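In: test case, fold it:
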Amino acid sequence: MLIFSILLFPKSLTVLGNDTIGYLALLAGVLSLFSLANIFISVPVQTYIQKETPDEYMSRVFSLVSMISRGGMPLDALVYGICS
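Out: Model prediction:
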């Protein structure tokens, strides 16, 4: 997270070059690490929910989890927009 934040500062953009392949590769590498971390977190959480939820409530629980996670996206965008 810290590396990604540093990559967005204007000073780091000028040091690394805004439109260079190196900056793009570094940014892609950091975003790949984010995706990998997301996999290592979301898969065990979903597995735990599946194991602990009775079969008759499975669709209700997963629809609620999906609604909460997708419902938070506009709030995240709002917070990001205010902070940047």
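In: CA only for contacts and neighbour counts going forward, please
Out: Noted.
In: report how many residues lie close to residue 49.
Out: Using other CA atoms under 10 Å, residue 49 has 15 neighbouring residues.
In: host element of it?
Out: Using DSSP states H and E, the element containing residue 49 is helix 21-52.
In: going on from that helix, what's the next piece of helix or strand?
Out: Downstream of helix 21-52, the first helix or strand assigned by DSSP H and E is helix 58-83.
In: and the angle for that next one with helix 21-52?
Out: Helix 58-83 and helix 21-52 are oriented at 150 degrees to each other (axes from the mean of the first three to the mean of the last three CA atoms, to 10 degrees).
In: please generate a structure for the following sequence too, so the two can be compared:
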Amino acid sequence: MRGRGAGKNQNTGRCVDDSWDYGLRAFGCNYLSYQRWTITYLADGTKTCQNQSTGRVIDDSLDYGLRTFGFNGLSYQRFTLVC
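Out: Here you go, the predicted structure:
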């Protein structure tokens, strides 16, 4: 299953943005493709978030930190929402 949208911070009003020039960052919302994400719901209950402009997915590791990276299907790119 897939969904699409943008991520906007309630406090700052900035959106999750990814570009080749600046990488993953919070930036003023303009709703261009840099701020649009495709969420893929995986069978194990996790999700991946792929940027519609760069095609990269959100990735987090101890070695490289939070970033976007080409999809590889590893656990670094799978997320759950914990509230």
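In: got a TM-score for the pair?
Out: For these two chains in superposition, a TM-score of 0.20 is obtained (TM-score structural alignment, normalised by the length of structure 2); 35 aligned residues with a CA RMSD of 4.8 Å.
In: just list what the helix holding residue 49 of structure 1 packs against, helices and strands only.
Out: Counting contacts by 3 or more CA pairs under 8 Å, 6 or more residues apart in numbering; DSSP states H and E, helix 21-52 of structure 1 packs against helix 2-8, helix 10-16.
In: in terms of secondary structure, what does the last one contact?
Out: For helix 10-16 of structure 1, the helices and strands in contact under the criterion 3+ CA pairs under 8 Å, 6+ apart are helix 21-52.
In: for the first one, same thing?
Out: Helix 2-8 of structure 1 is packed against helix 21-52, with contacts defined by 3+ CA pairs under 8 Å, 6+ apart.
In: still on that earlier bit, out of the helices and strands packed on helix 21-52 of structure 1, which is closest to residue 72 of structure 1?
Out: helix 2-8 (21.0 Å; CA to CA).
In: name the residues that touch that closest one?
Out: Contact with helix 2-8 of structure 1 is made by 12, 13, 27, 30, 31, as judged by CA atoms under 8 Å, 6 or more residues apart in numbering.
In: now those in JSON lines, please, with extra columns for distance to residue 67 of structure 1.
Out: Listed next are these as JSON lines, based on distance: CA to CA, whole Å:
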{"residue": "12", "distance to residue 67 of structure 1": "37"}
{"residue": "13", "distance to residue 67 of structure 1": "37"}
{"residue": "27", "distance to residue 67 of structure 1": "30"}
{"residue": "30", "distance to residue 67 of structure 1": "28"}
{"residue": "31", "distance to residue 67 of structure 1": "25"}
